[in-house]
Structures are given as structure tokens and as C-alpha cells.
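**Q** need a 3D model of the following:
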Amino acid sequence: MSEREVYHTTFDWPKEPDVQNRLLAPLGISEEETAKRLIEYHRNINRILPSYPKILKVISSDQPCVDVFYQALTYVQSQHRSNAPFTPKILLCGPTGSGKSLQAALLAQKYGIINVSCGHLLKEEVAKNTTVGESIRPFFEKDMDVPDQIVIRILVKRLSEQDCICYGWVLHGFPRDGDQATLLENVGFTPNRVFFLNVPYDSIIERLTLRRTDPVTGERYHLMYKPPPTMNIQERLMQHPEDSEEKVKLKMDLFYRNSSGLEEYYDNIIYVNGDQDPYTVFEFIESGIIMPLPVKNPS
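**A** Model prediction:
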């Protein structure tokens, strides 16, 4: 038996006589003292409970302690719709390779909001062979942009689902210019936080053009930051066609031509230095989500 073990004369009495003989009643548990504490509790609790109407969970403790514990644990681990006026609707903007996907995943993981990647949504429709997916497929095959009206149709469907409504969302991959931002707002979806991830041109080239994949294991490497462990692996590594320097430069040039329209469209943009450790970037984005938006002075 460990020292200072707690027992109960009715529910948990020790079997060993020597343990029974050395037990002591703790101070402050007499009937009179307990009654005083109960009176004080009931006098104050009715003024405390109304302060937590949206998150209060009443659990009867007149049952086995294990049952009480699991009811409390189930409630704590469940996600509840927030009744606060602020539901996260976050837009991440930035050139290819700026880290939007990673930051969206980190936000989704920590805050339980829904990670909405426009590119992934389009690919899912094609993979499912839906009617919309079949209309997207020719654009994929020709390496052309999918028309905005098709994209917005898919986005509206996803952002209107119950999980996005309850928990909020973080969107990346759309909009990419002012016209697309207008289109998104016209269908009823306006972000309440907009982040621009700024990464120097040379850093993007370094991040993307040095990526490689092992066709045998599927393992991904980076020739500078995560080089392959052996020469045999290095010799068989392959580069994704989209990571060629020519393709990367085309995507970056397109982004920078269109980004000015986005910057003009959205007020209160939060600019982020994306050329640093991903978790440092995440902390900066997180601070921008938590802090209140500045209040505009009435004109």
C-alpha cells in the first residue's frame, strides 16, 4: 500500500487489519463542518452557474467515479458550436511554395476549423467521376485553369456544409485575383481574416525546384534541407514536372500579376514573413487570428 492512501469506511475499507488499525480520520470532515461547507456551496453556486450558460454540463456524481470521469471526458473532447460572434473564416494568400497548405493544416489541427484547399476539391471531383468532375477533367488534361464558375460552384457546396458553418474554415487556392474575390463575396462568403504570406522569389525557387521523390518508396526529399541518405537513392530520385524552374517561375509571375487586385479588394490584410521557420510563421498567423480587428472610424 502506498503512503497516504485514502479509504472510505463504507465503500472502500481495507481488508488488512494492520492497515485498518493505523487509519486516521482527517481534520475538517465532521458532520458539522461538512454541513457548513455544503450550505456555503449551495448559497453561491446559483450565482455562478448563470455565468456559463453555453458551456455548462451537469453530471450526477452519485454514481461510480469511473462513470463520472468518462462523462466529463466525453464532454471535454467533443466539439461544440461556438456562440461567439467570431467564427473563423480565414483566407491564406501567397505564391506557390509559400507554405499556405502547411499553415492551413496547422490551423485546422489546433483550432478544429475546416481546411478547404481549392485544388484538392477540384481533384476530388475528378477522382469521384462526378458530373462536375467530368467537366473539370479536360482543363486538367490541357493544364488550363478551371473556369471560375465551376470552381465557385464547388466551393459554395463545401463551405455551406455543416462542419464549415459550425467550426469555421481556412481557405487557400482561391481567390487569386480581385474578380474571384468579388465572385466569392457575391455568393455569401467573405473571410474575416486575410493573410498574405510573403516569401522572396529566390527562396521559392530554392524550396520547389530542389524537391525530389523516391519512385520506389514514395519518400519525399529536398536536395538542400532533406537530402537522400545514400547515393543509390539519390540516383533514382525524380522531380515532379510542376517543380521545374520554368513552371515555378510561370506560376509566380501569374500570382504577382494578380495579387495587387486581391490587396486592393480586401481591407485589413495581415502580411506575414513566410521566409522563416514554419512554426514561427504559424505563431504570427495565430496572433493575427486571436487579436480583434481594428475598428474603422465612421466617416
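
**Q** alpha carbons only for contacts and neighbour counts from here, please
**A** Will do.

**Q** quick one: residue 264 is in a helix?
**A** Yes - the assignment for residue 264 (DSSP: H, G, I helix; E, B strand; the rest coil) places it in a helix.

**Q** for burial, what's the neighbour tally of it?
**A** As a burial measure, residue 264 scores 11 neighbours (other C-alpha atoms under 10 Å).

**Q** what distance do you get for the closest residue to it other than its chain neighbours to residue 72?
**A** Leaving out its chain neighbours, the residue that sits closest to residue 264 by C-alpha to C-alpha, 6 or more residues apart in numbering is residue 178, at 7.6 Å. Between residue 178 and residue 72 the distance is 48 Å, computed by C-alpha to C-alpha, to the nearest Å.

**Q** so between these two, which is more surrounded?
**A** Neighbour comparison, residue 178 and residue 72: the larger count goes to residue 178, with 18 against 14 (by other C-alpha under 10 Å).

**Q** mind checking which helix or strand the residue nearest the centre of the chain is in?
**A** In the chain, the residue lying closest to the centroid (C-alpha atoms, centre = their mean) is residue 108, at 1.1 Å. Per DSSP states H and E, residue 108 falls inside helix 100-111.

**Q** and what of residue 176?
**A** Using DSSP H and E, residue 176 falls within no helix or strand.

**Q** one more to put side by side:
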Amino acid sequence: NPPPPELKDKVVQRADDTEETIRVRLTKYHENCGAVVDAFAGSAQILNVNGLEGKEKIASDIFQAVNSITNPLRALPPKLIICGPPAGGKGTQCEKLVQQYGVVHLSTGDMLRSAIAANTETGLKAKAFMDRGELVPDELILDTIIDRLNQPDCTAKGWLLDGFPRNESQARSMVNFGIIPDMVLVLEVSDEEVIKRISGRRVDISTGKTYHITFNPPPSDVKAIQRSDDNESTVKIRLKTYHLNVSAVLKVFSPLANVSYFHQSSSTEITKAMFRAIDVSRAKIDVEGNAFIMTLFCMEMPYQTCASSFLRYAFSLYQHKEYCLITLPPTARPPTFVSNFTFIPARPTSTYSHVLYLLHRDALTFIDPSPTDIIRVTRFRMTEQCDQLGALVEYLPPSSIADLENEMALAGEEDDIDIEDNPKHIIFVARLHGVVIAVASLTRDHEVTSNLKHHFDVEQYVVLTHHRAKDQAILSHFLLNPVYTIAGQFILKEVMRYFRKTCIFVSVPYHGHVSALVQETFILAPHRRQVVMKDVPKDEQPSAVERLTSNALYFFTKRLFSEPKCIVSSEMGLKAQSFMEAGELVPDELIVQVILERLQQPDCITKGWLLDGFPRTKSQAQAMLAQGIFAHLVIVLDVPDEEVVTRISGRRIDIDTGKTYHLTFNPPPPE
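**A** Coordinates of the predicted model:
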């Protein structure tokens, strides 16, 4: 950010931006940073970020970490079953799943051995069968599993069942006892590959270590043998039994859980596909089993303005439920606050007599008039994964999907153009806890928008001269998860803010579907004259202006509001000011008190907080913890000292305006 040529002689270097001063500051930083991080390590997640990465990569890493600790799905730990043939790679994938999701890995053998070691009633019964060389009955195994799944670690972290159920009877017994997984992960490996893997296994008779004659041959000095049940004929029998049983098991779970199959060529690819499938599945929360229902709701009219407080309390009673359902008789007048709920249309064959409304707990933030930032609106680039867009797009008509794909391709060609440079095509997505809930596609076409005023009486409502051509755009597509309908206006305003647009147009075909969001938020512009629909030859595409002027036109304008500033003005602040005026350091205890007072204000309590520049020392961190100020996440930006010196020592200040420039990165022109 070099200074303009005319300011070249007016910029100076700050006295504390010299290399010598910077290195002294860096030494103090390194002395204190590790101690501060260690102080929070026991109560917070520590995230180390490479500060040399691009801004978007750093932001993405931080957003992902924040989502991982704020996502309400953490209250609903995953319940997984993994199936696969012998030597199918279950062990490797189980290790990856435990590492990624923190679930408790459970195998029937390990559970039985643990129960026996703990001398539990179930364990002692199982030991009696094992001592006699008999198979442990399914009922006893199921009792062992139920006991294990009810232990605190499985309840808090979720679980991964490996090796059970092995047959249809065991699967049905699980369902009868209410043990139903979220997902069943099925590893598909060809019989030929399994035979190749198992028949080539060799075991060191001295150590028990396993080798493979092809993939991991034993050293020449190791005496390795083949296990008696690792020959090809035995493996084929085991595979036949596996195929018969796994089909029956999946038949039981298919109506109740998400069954996903994985047949990628490498273990790494299988792991990535498995993570992606689990994340997508967990993003699509089913209402069934994850909602509480209000069948009777009465509130006097004067108190209906307090309905959001009541709803917050109701959700607090069901902390593990994400949805609230309300049923009302069709003849009853809905309470005012029900307008914030999403109406659920009945199926054509339904005999249910009541009307159903649905609300997600995150929508409470939008019922409350206080601002929010739990929904993140960002620019979508074609280098990102498109998987999460599928849930929003799959129900569109084929023609709309084709139009959207075309717009995404055009936006992809301009991925390298910054928003500041006003690209013609751009895609935005809104994410809630990392899950995409809305997609907006916009086009900037000066020729089209400047012609609209000749066909529509827009200026009856707004003075277009107050909206520069570059500040106008056409909203081509806006896809929104209906559960978050109440957040639609907020998302649109955020899109306009990021794209720096003050006026947006939406074109809707006559007799076409107009969403409730457009009807309630946008203004319908009347035509200046009768619309004449001219026929266009099949081999000729109508122009953009012709398409828009033959449709109904809606528009929406917005003023860009500055973010509110918060000031701490209190007795603590005055005490701090007295130290600063005397040229003395403000004591740590006083700084912590000022911060504590600020963090107890309503916006920090409801929205959370981000502390920047504090604590700087171990004593400050300990003082925070002593006052009960705990962080969920500590973000550490790692930047080499030499890079810091380069960044700071090149800074220059305009002595007239105080604006900061830099001489090294993108130096000023020679003149």
C-alpha cells in the first residue's frame, strides 16, 4: 500500500518501527506467548495458524475451528457403525474416524474383555461361555453393548461400532433396544482383493508381528508362517458368510439410518470420502427425534411481544433439540409470533387434522431485534467444494439448475477479480455453523439496469440517480433453506454490504412463482406501458434487456449502516485513565477488571467476544482465569521474525493525515 507520489516526501517512519525496536518487541513476545498459551491450554482449544498463508486460507482455518466449538451439533455426538469384509481396511478407517470426530471405538471383543476384567455381571456370564469354548449368545453381547454405550464417554463423544452387528438377528435386537446409528459406513472391497490381502499374510512366530509377502514382506532373518485360516479356500467361505449377513444387516438399518458405501481406490481417498459423507449427513438434521412439540399454546395479545423470551426458555428446557413444532387447529387464528415459524404443507394423502409450523433454534436470533453474526455470508469461489450446495439445488427445475450452473461458470471465470474491482458475476453463500443455508447469484450489467427505468416506473419509489450504475445489480438466483426463512432479509442485506451494492433488481416471469421473501421485502415496479410479448425465433436468444422487460420487476434498496461502537465508561475506566495520564503502566488486575466489566455487557453475553492484544503475559492470563474469564479458542498466528521485521520496518505514516503506507510491498512509482 505505497503512498501516492504527491505524499512521498510527507511520509515518515514511526520511531518504534525500526528493526532494532522490532526485534526487542519480538523477543518479549516470544517470552510471553508460550506462557499465555500454556495458561489456557487446560480450558481452551489452541489453534496454531501459519501467518504466511493467504488471508482467505487463514480466515477459513479460523472459521472452521470456531464452527467446531460453536456448532450445536456437538451436543448430538455421532453414532456410527462400520461394516466391511475381512482385511477390508476397517482398522485403518476406525483410527481416522476416532482422530477426526473423537468418537469411542468399540469392538465386541474389546468390550467383552473389559467387562470380564471389571468383573461386571455381564462379564462374568460371558466368561463362563468363553471358558467352555462356546460362542457368547447374542443377548449377552447386546447387554454388554448397552452397558458400554450408556457410559459417560459414549454419551458425550458418540460411538463407532466395529464388528457388530454381524447378522440380521443382532441388528434387529439393536433396533428393538433403541440402539440406532446415525450412519452405517460400508467398505466395499472386491473378493479377489480380499483373497490377495489375506492369503499373502504371514505372522512372525516369535513376536506375533504381521507381514505381507507382497505389500510388506518379512525380513530375511524372520521366520514367518501363514495362519491356518488364511488360506484361499477358508477366506472364500468367510467372504460368502459375510456377504449373506451384511446384506441382511443393511436391510434392517436402511430405513432408519444413512447407509453410505465406499469403494475408492486408496485408503486416503476412502477416508476423505467418509469424512465428507459424515459431515454432509450431520448437516442435514432430521426433525424426527430432534424436536419438541407444543400442542397447546395460549398467550394474551399484550404479552405476545415477549414470545421470543418464552421460546428461548422453551429451547433451554430441551437443550439437545434443534427444532420446535407447533400444531394448531385449522380454524384457530395463529398467534402473531407464529409468523416467524415456517409453515409445513401437508402431504396430499395426509389425514392429520392440524396445521404444522416449524422453527429452528438458530432463528431465535432473528426474532430478537438485537443484531447477530452467527450467519456468515462469504463469496463462493469455484475452487471450493460444491457438495453442500446440492441440498439447496436438487429440487430446482432442470432449466433453473442449468441457468445456475451457467452463472457459476461465469462467476468462476472472475474468481481472481476482487470484490473491490466489481466483478460482473459473483456467487455468495450463507453458512450457519459451517453448513450452507443460502446461495445468492448476482450479475452486474450496466446496460441492462440503465434501460430498466425506460420500461418500469422505478423512480416513483426511488431516485435512481442516488444509486450509481456500479452500485446496482441483478439478483439472478436466491436459494434459501426454508427453515431459515426468517433470516432471508438479513442474508440479503449482508450480500449487498459485501458486494457494495445499494440497489438490487429481481426479475420474475409473469404468472411465475414469487417467493414470500420477494413479496415482503422487494417492491414491485409498475410497467410504464403495456407489455408486448414478441415471438422470438427458436434459433435466436432474446437479449437480457428483452428478457427482463417482459417479466415483472421487483427491486430492493438498502442504506449501508456503520457498525455500532461500544465504549466502556465506568469507575474502572477512570482509574485506568489516572495511571495512563501519570505515565505509569495500568496494573494487570485493573485491566482484567475493565475487560471483565466489558464482557458482562449484553452484546458480549449473547454474541460472544474476541479479545485482541490481551493477555500479553502469563500473569495477565492467570489474572483472567482467576476472575473466571475462560476462552473457548486461542488462535496463535505463527509468522517468522524476519517476515515481521520486513512488514513493520517498511511502514510509513502520512504526517498530515496519519494514514499508513508501506514501501517494500508494491513500491511507489519512481516519480
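
**Q** ok, back up a step: just give me the match in the second structure for the residue nearest to residue 264 of the first structure.
**A** Mapped onto the second structure by TM-score structural alignment, residue 178 of the first structure lines up with residue 168.

**Q** can you pull the contacts of that match?
**A** 245, 248-249, 252 (C-alpha atoms under 8 Å, 6 or more residues apart in numbering).

**Q** identify the farthest-apart pair in those residues.
**A** Largest separation among those by C-alpha to C-alpha: 245 and 252, giving 11.0 Å.

**Q** ok, now which ones touch residue 156 of the second structure?
**A** Going by C-alpha under 8 Å, 6+ apart, residue 156 of the second structure touches 75, 77.

**Q** can you check residue 293 of the second structure too?
**A** The contact partners of residue 293 of the second structure, by C-alpha under 8 Å, 6+ apart, come to 324-327.

**Q** could you find the closest non-adjacent residue to it?
**A** Excluding its sequence neighbours, the residue lying closest to residue 293 of the second structure (C-alpha to C-alpha, 6+ apart) is residue 325, at 4.5 Å.

**Q** give the aligned equivalent of the one you found in the first structure.
**A** With TM-score structural alignment as the criterion, residue 325 of the second structure has no equivalent in the first structure.

**Q** residues contacting residue 325 of the second structure?
**A** 291-294, 356-359.

**Q** switch to 10 Å and redo it
**A** 287, 291-295, 341-342, 344, 356-360 (C-alpha atoms under 10 Å, 6 or more residues apart in numbering).

**Q** tell me if I am right that it is in a helix.
**A** No - under three-state DSSP, residue 325 of the second structure falls outside any helix and is assigned strand.

**Q** would you mind finding the match for residue 193 of the first structure in the second structure?
**A** In the second structure, residue 193 of the first structure lines up with residue 183, judged by TM-score structural alignment.

**Q** and residue 105 of the first structure, by the same measure?
**A** By TM-score structural alignment, residue 105 of the first structure lines up with residue 95 in the second structure.

**Q** so how far is residue 163 of the second structure from its match?
**A** For residue 95 of the second structure, the distance to residue 163 of the second structure - C-alpha to C-alpha - is 14 Å.

**Q** the corresponding residue of the second structure for residue 238 of the first structure - how many residues pack around it?
**A** Alignment note: residue 238 of the first structure maps to residue 225 in the second structure; criterion TM-score structural alignment. Residues near residue 225 of the second structure, counting by other C-alpha under 10 Å, number 13.

**Q** I'd say residue 225 of the second structure and residue 217 touch.
**A** No - with contact defined as C-alpha atoms under 10 Å, residue 225 of the second structure does not reach residue 217; the gap is 11.8 Å.

**Q** what touches both of those two?
**A** Common neighbours of residue 225 of the second structure and residue 217, counting by C-alpha under 10 Å, 6+ apart, are 201-202, 210-211.

**Q** sounds good, over and out.
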